[in-house]
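*Asks:* can't give you the sequence, but here's the structure:
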């Protein structure tokens, strides 16, 4: 009996391990996703400041629109390209998407005014491959290990943004805004090579976006809550970074090339303080608690930012608090989507999730820029806090599966 039990336990542990193919596919797709998101995020920490070197760059509304523009075309193209990947395969669709991303980056690098940056960002957004990448992860993994693989991909977003906060000011200081866009295009080319030659080929799952129905996702209450949550998170992120770089420059006396000196300790401190929360969430299966507490923390931090924005140290402290919550939520939510979405329409659910994320990027950049252009910096923070409070109310009804 003991031998049989031990054998069953050993077989169960083996099933919960990633196979070599699953591990390689998951790691490569996470790297692909991280590199692509790094290419998108590199602009965020400094653009509001360095855009002023371009004609039209003093208009905060146009700067915010250019910052978030790729999110609009991402939102439009996510699901069509996800469905196209069901029909023609993940690899060719992702390669084509990365070509568009590279072309858009080159247009931005050669831009002589803010309007051409806007055009390039729109073209970058046409390469909306997030849903296709996450569907490829689903193809490459068994259901019992898929959540872990999805968490790897989701966690790469937070890591990419953290890296962008440090690398972006350094690249701008060395090579200027044009050089930053050339670096973004290079990252796109690296992603193209990974997608074309490195990620292993795997059979596509039978259940696909093409077979699923939109009303299945739109009628699923918990998926709607998660979609609204990722919209709010990226709306807040983009609106915050329409105004934060300028405040740090003004209050701390930092130039754009020196902002990494602020961002690096902020990110390191937020990651150190985030680890216990993530450990508690996973060991205690406290996903709902982590979700509610993190969103509540956003409400409080953003509500305090108008007061903190008059002094450098309080503003930095609030940024640390923001990034603790942001990093937890950025890793937690994609994992929760994978948990609650039924297998028959997991791909389509991820497509809607990525669409909501992209819409948040666009709306946050556009509305944040519009408010900042009128000198209403405090309004940006308070609007974000109000949005986070609405998110908190919706999150309370969330019922995660084990």
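*Replies:* Perfect, thanks for sending it. As the structure is a computational prediction, the values presented were derived from the model and not from experiment.
*Asks:* CA only for contacts and neighbour counts going forward, please
*Replies:* OK.
*Asks:* wait, residue 56 sits on residue 65?
*Replies:* No - the pair residue 56 / residue 65 is not scored as a contact, 12.0 Å apart, by CA atoms under 8 Å.
*Asks:* neighbour-wise, which of the two wins?
*Replies:* A count of neighbours by other CA atoms under 10 Å puts residue 65 above the other of residue 56 and residue 65, at 27 against 15.
*Asks:* I figured that one hits residue 362, correct?
*Replies:* Yes - between residue 65 and residue 362 there is a contact under CA under 8 Å: 7.4 Å.
*Asks:* how close does the spatially most central residue of the chain get to residue 345?
*Replies:* The centroid of the chain falls nearest to residue 157 when counting by CA atoms, centre = their mean (4.7 Å). Distance, residue 157 to residue 345, by CA to CA, to the nearest Å: 23 Å.
*Asks:* Against that first model, consider the following:
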């Protein structure tokens, strides 16, 4: 990876981590401490936890549509401001309804898809799966850290203190946004004359993207349901307190990710993304079946979770990369917005379903989740390999008009996309080598004022 890509991963990864930790520290403790709020009932406590996911599901799409028409960074900043404001409202709440309003406000700052689109803008095609895999590990690790540290901190700072931390993390995330390079996207197709309906229709017509949305929905439905069902089972079967359970999740997550890394490399380098993707769903389905049959003993729980985390890390890594390859260049954020909405709606449904399954037998509870992943596999199975384009990094010539230069580059046959980072004097070219001719190669070499190995 080059220095621009490393800066982008550091900045975007830091923003994701701060948001996720701030959000999920509340989840394992609110069921207990939520009773302290006026008018609290079990239903309203659950609503206060889940309303964030619903807000994310609703607002991802409009935020992403805007990010395909306008620069991405101001929209991300708006989302972080809303996230911080929601934390402040919840921190000052005296009744459960104010907490719900604060969580809903925080959820309206739905910029996960825009962050992924920004990261895709500033990473080359060959580095994208690695970048997205890093984001997947960052997100998953942040969730686990939140589950581990939330219960440890609430005794000393209280539930309102956790909400204040959420707001503080949002402010830190705003600072990190300035670390991320600011790209200028130059596209062959302009969105200025497209309506929102046309933007959505363009993306929704692509069947393989819809299959990826189903995949992320099933992934986060089962993940959320697991964390509703599992704590009580870890207590009953392994004698672990809520404080101790985070220390079980972390090593399993890291082992699962280490095992997943070679398959992530194979998916990209060997162009086996479809095989790796479908194999991951098979592994997750089998892991949930193992939990259905073996969760009465500790080793059954540990092995089931280990295999689940392997599949989880693979899907988290490959889905954003796949979308960035398959989505129309001008509709990348819109496609990622639909995917993020599916993700958070899956989390919302998974939380509700997990609550219903809590009172059922282990065999039925885990069996239902295994059946959901199995059904997703059948629906997704016809998916085709994503298109594989090549990319190259060039130094922008000095003393030129960047806008005029960009348009000349985009006019060359075989150039699919151009991302310019003027401050760094660097540009990424996404190329379709099947469309490149000797003439177009010479044109590009002339425009960048150096020979290109393409």
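*Replies:* Looks like it came in fine. The structure displayed is predicted, hence computed values, not measured ones.
*Asks:* thinking again about what came up before, give the equivalent position in the second structure for the residue nearest to the centre of the first structure.
*Replies:* Aligned counterpart of residue 157 of the first structure in the second structure: residue 139 (TM-score structural alignment).
*Asks:* Okay, helices next: where are they in the stretch 251-400 of the second structure?
*Replies:* For the stretch 251-400 of the second structure, the helices defined by DSSP state H, counting those that start in this stretch occupy 273-294, 298-326, 332-357, 362-380.
*Asks:* Would you mind saying which of those lies nearest residue 171 of the second structure?
*Replies:* Minimum separation from residue 171 of the second structure across the helices of the stretch 251-400 of the second structure (CA to CA) falls at helix 332-357, 22.6 Å.
*Asks:* buried residues in that closest one?
*Replies:* Buried residues in helix 332-357 of the second structure, defined by neighbour count with 16 or more other CA atoms under 10 Å: 332-354, 357.
*Asks:* Once you drop chain neighbours, what's closest to residue 370 of the first structure?
*Replies:* residue 61 (4.4 Å; CA to CA, 6 or more residues apart in numbering).
*Asks:* Now the element after the helix or strand containing that neighbour, going C-ward?
*Replies:* Per DSSP states H and E, residue 61 of the first structure falls inside helix 60-88. For helix 60-88 of the first structure, the following helix or strand on the C-terminal side (DSSP H and E) is helix 90-109.
*Asks:* what residue of the second structure takes the place of residue 323 of the first structure?
*Replies:* Using TM-score structural alignment, residue 323 of the first structure sits opposite residue 309 in the second structure.
*Asks:* How much space separates its match from residue 298 of the second structure?
*Replies:* Counting by CA to CA, the gap from residue 309 of the second structure to residue 298 of the second structure is 17 Å.
*Asks:* again, but for residue 340 of the second structure
*Replies:* 34 Å.
*Asks:* Tell me which residues touch the equivalent of residue 338 of the second structure over in the first structure, please.
*Replies:* The pairwise alignment with the first structure assigns residue 338 of the second structure to residue 352, based on TM-score structural alignment. Contacts for residue 352 of the first structure (CA atoms under 8 Å, 6 or more residues apart in numbering) come out as 78-79, 217, 227.
*Asks:* Likewise for residue 372 of the second structure?
*Replies:* Contacts for residue 372 of the second structure (CA under 8 Å, 6+ apart) come out as residue 218.
*Asks:* That one matches what in the first structure?
*Replies:* Alignment note (TM-score structural alignment): residue 372 of the second structure maps to residue 387 of the first structure.
*Asks:* so how far does the helix ranked longest in the first structure sit from its counterpart in the second structure?
*Replies:* Longest helix of the first structure, by residue count under DSSP state H: helix 143-193. Here the mean offset of helix 143-193 of the first structure against the second structure after fitting is 3.5 Å, by mean CA distance after the TM-score superposition for the first structure.
*Asks:* Could you list every helix and strand that that helix packs against?
*Replies:* helix 20-41, helix 90-109, helix 130-140, helix 260-284, helix 312-340 (3 or more CA pairs under 8 Å, 6 or more residues apart in numbering; DSSP states H and E).
*Asks:* can you name the residues of the second structure that the next helix or strand after it overlays?
*Replies:* Per DSSP H and E, helix 143-193 of the first structure leads on to helix 214-218 as the next helix or strand towards the C-terminus. Under TM-score structural alignment, helix 214-218 of the first structure corresponds to residues 200-204 of the second structure.
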